[in-house]
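Chemist: sequence first, predicted model second:
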Amino acid sequence: MEGGESGRMAYRQCLHLGAQRRGHLVPVLFPGGGWQSVIEGEGGGKEEAALFRLREERGVKLWIHREWEGEDLVGLLRGQIAGGPPDPRVEMVPTCEGSRVYRIRLSRGVLYVKHFCYRGPVEVVKALIRGSKGERAWRGGQLLRSLGFSSPPLVARGKRISLLTAPVDFVVTEAVSGLRLKQLLQDGFGDRLGERGWRKRDFLRTLAFTVAELHRRGVYHGDLNPTNILVDLEGDLSPAAFCFLDNGRCRQMRRVPYRLRLRDLAGLNHPRLPAITIRDRLRFFSLYRSCLGGQDPKEMALRIYQRSVRPRRRQATRT
């Protein structure tokens, strides 16, 4: 088992790699010996909002990044809002229920448009009170990027939420290179890491420290699972190699309660994949615990098993 001082030293090394890679996470030694990551070069709040212009198309409020204001993108989005004829540059991407995703190929890059669906007036009322699904996804992406974590760069957002007309709610992001963590675990995990000269132990250590840093910064993801993490296999093995997707449930608090941390960890560790052994999972929990504390890794694994596997077994028995 790895933990204690060795775990904290590796944690600092991971943060240094992240700083070298993206210039976001910069470890600073504060009086008293505590380590904290501060941000350089990534603005949030007003600075982030200043990068976008607001316009209106067919009653839909449309925020577009200043660098993507060309009529090429606006015309494509206008066609999607109006339900016009299909464009050869736009193709539909398979996704889960509750949303539609399109891939747009432009001369300067590839974009993804995610339309959020609303099932009945109850969900529309919730959106009017709590904010739309697209708005929450937008804020979640802004939050992660402002704290130095990787998430797809935001390009545009459209919103028209009303009980009188059909809701329009979408977010546009730039394409991010990488392989989904779930696919990586299913498709020759050891071989793919070996091609990059990475060891499985180092990979799991970096992932554990990245999730620990997320929680240490007071961020609860809410939808943390291997499908929602992209792994960049082209760069260094650092926290910047993990890109978080589907950030609509992200929220920041003063301190993430242990039960919510377990919920994130349960989502990440639920799939039964042969590439990850019980020893790998215990090592992951041990490394996570060395950064934030908590229960013994075996107790943590048992709690996560009780939270995720047993309810699914009961549901399968009923059906």
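Modeler: Yes, it's here.

Chemist: CA only for contacts and neighbour counts going forward, please
Modeler: Will do.

Chemist: over to L62. Which of the three states is it?
Modeler: strand (DSSP: H, G, I helix; E, B strand; the rest coil).

Chemist: excluding chain neighbours, give the residue nearest to it in space.
Modeler: G158 (4.5 Å; CA to CA, 6 or more residues apart in numbering).

Chemist: who's in contact with the one you found?
Modeler: By CA atoms under 8 Å, 6 or more residues apart in numbering, the contact set of G158 is V60, K61, L62, W63, G134, V168, D169, F170, V171.

Chemist: what is the burial count for the closest residue to the first one other than its chain neighbours?
Modeler: To tie it back to what came earlier, the one meant is V60. Leaving out its chain neighbours, the residue that sits closest to V60 by CA to CA, 6+ apart is R160, at 5.0 Å. The local packing of R160 (other CA atoms under 10 Å) involves 17 other residues.

Chemist: coming back round to it: closest one to E47 out of the contacts of G158, please.
Modeler: Nearest to E47 among the contacts of G158: W63, at 14.7 Å, using CA to CA.

Chemist: ok, the closest one to R312 distance?
Modeler: 41 Å (CA to CA, to the nearest Å).

Chemist: between these two, who's got more neighbours?
Modeler: Neighbours were counted for W63 and for R312 using other CA under 10 Å; W63 has more, 21 against 12.

Chemist: here comes the other one, which I'd like you to weigh against the first:
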Amino acid sequence: MNCKSIFHLALLLIIPFVVLCKKKEKDPIDENSDILLVIIDNNKSNEYASAVNTFKKYDIPYYILKVPKTGIDIQELEDKIYVPTSKGIKMPKYSVIIFPNGRVSFDNADYSQTSESNWQSALSYDQWEFFYDCSRNFGTRLVFLNEYPSNYTSTKVYKEYKGSEAENAYQQKQTIIAESYLSEADVINQSNLNTEGIYHFPAVIVDYNNGITAEPLLYFSEASEFPEKTIAAVSVENNGAHYAAFFMAFGEWSNDSTALNIIWLTWATAKDFKLISGKRITSEEAIKENGIGDYNKYEILFVIITTIITIIITRF
């Protein structure tokens, strides 16, 4: 085999990897976007990288509000969220507000004095009511990612674990199952989305008699520590405010997390994904291309087989 033949063979062998590789996306950050990410200012971009990567991949404009650990003044918050109209009426800038690290929380523990974590929110009770009122009065939808089950979502953890037991129990691989009323339920359930490598909190719905009600969006399948199906995400009605909460972290490296981002974006905007994405791809198509269902396996297998056939034809 001469050098030219070797070169041709090598070129053909890398075709599948060229086809499947991803190109770098432009960051569509836009102050005039309808979508706002509210994050804690702690220099940990990994806490919201999954959402940002999805926005970049599908050319979805978004904006970021960073809240210092010391908090934010309510007037400053109002100026960030609302804009006055020509008639002097304040209207919200955003139709969707996302909290990618739960309750804009940070660990305030002094580990030189204690081994126990001390998680707290950078937003006060009144400031949370400010966001809820934005939803109540103007229909803005809120989304909480990496949320811990609580009275805010009319849920609690199915079973509470501590220490090393928590690491094992809350990182078990569990399949994600969609509630049947979701328009994308079939494609979600065919995509074999799961929690491999993702910290998550299987939950149950409870009634705290506080005017907050929850309906399941997604479930976690049974697992060794969880003998029955548990709640993975809910839609919540809080005295007129509407929001969704996902009881799991989102990994920037995870295609499953990207698919889940598409699910909550579709819920929050009440639109098919093609109407919010610059890529003009539907919700089902976007979920499918990030899932690990049979169709993706078959597509990869098809590329590999056709490449092998091309090599054989070329060589012989």
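Modeler: Great, that's in hand. The structure displayed is predicted, hence computed values, not measured ones.

Chemist: TM-score them against each other, please.
Modeler: The TM-score (TM-score structural alignment, normalised by the length of the second structure) is 0.26; 143 aligned residues with a CA RMSD of 6.7 Å.

Chemist: what sits up against the longest helix along the first structure?
Modeler: Ordering each helix of the first structure by length in residues (DSSP state H) puts helix 297-318 first. Contact with helix 297-318 of the first structure is made by L262, R263, L265, A266, G267, H270, R281, L282, R283, F285, S286, R289, as judged by CA under 8 Å, 6+ apart.

Chemist: tell me which element the fourth one falls in.
Modeler: Remark: A266 of the first structure resides in helix 258-269, with elements defined by DSSP states H and E.

Chemist: by contact count, what packs against that helix?
Modeler: Applying 3 or more CA pairs under 8 Å, 6 or more residues apart in numbering; DSSP states H and E, one finds that helix 258-269 of the first structure makes contact with strand 219-220, helix 297-318.

Chemist: other SSEs contacting whichever helix or strand comes after that helix?
Modeler: As assigned by DSSP H and E, the chain's next helix or strand after helix 258-269 of the first structure is helix 278-292. The contact analysis (3+ CA pairs under 8 Å, 6+ apart) places helix 278-292 of the first structure against helix 4-22, helix 200-216, helix 297-318.

Chemist: returning to what we had before: got the angle for the helix holding A266 of the first structure vs helix 278-292?
Modeler: 140 degrees (axes from the mean of the first three to the mean of the last three CA atoms, to 10 degrees).

Chemist: any chance of a markdown table for the contacts of G158 of the first structure, columns distance to C243 of the first structure?
Modeler: Below are these laid out as a markdown table (distance: CA to CA, whole Å):
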| residue | distance to C243 of the first structure |
| --- | --- |
| V60 | 29 |
| K61 | 28 |
| L62 | 25 |
| W63 | 23 |
| G134 | 19 |
| V168 | 27 |
| D169 | 23 |
| F170 | 20 |
| V171 | 17 |
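
Chemist: top of these by neighbour count?
Modeler: F170 (27 neighbours).

Chemist: quick check, that residue in a helix?
Modeler: No. Counting by three-state DSSP, F170 of the first structure falls outside a helix, being strand.

Chemist: show me what contacts it?
Modeler: V113, K114, H115, F116, G134, R157, G158, K159.

Chemist: and the residues you listed, which is closest to H215 of the first structure?
Modeler: The closest of the contacts of F170 of the first structure, once distances to H215 of the first structure are taken by CA to CA, is G134, at 23.2 Å.

Chemist: now do stretch 251-267 of the first structure: distance from first to last residue.
Modeler: End to end - CA to CA - stretch 251-267 of the first structure spans 16 Å.

Chemist: which parts of that stretch are buried?
Modeler: R251, Q252, V256, R261, L262, R263, D264, L265, A266, G267 (16 or more other CA atoms under 10 Å).

Chemist: give me the neighbour count for the closest residue to the fifth one other than its chain neighbours.
Modeler: The spatially closest residue to L262 of the first structure, leaving aside those adjacent along the chain, is I304, at 6.6 Å (CA to CA, 6+ apart). By the criterion of other CA under 10 Å, I304 of the first structure has 20 neighbours.

Chemist: and R205 of the first structure, how far from V124 of the first structure?
Modeler: 42 Å.

Chemist: can you put the helices and strands packed on helix 278-292 of the first structure in JSON lines and add distance to E91 of the first structure?
Modeler: Formatted as JSON lines, these follow (distance: least, CA to CA, whole Å):
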{"stretch": "helix 4-22", "distance to E91 of the first structure": "31"}
{"stretch": "helix 200-216", "distance to E91 of the first structure": "32"}
{"stretch": "helix 297-318", "distance to E91 of the first structure": "35"}
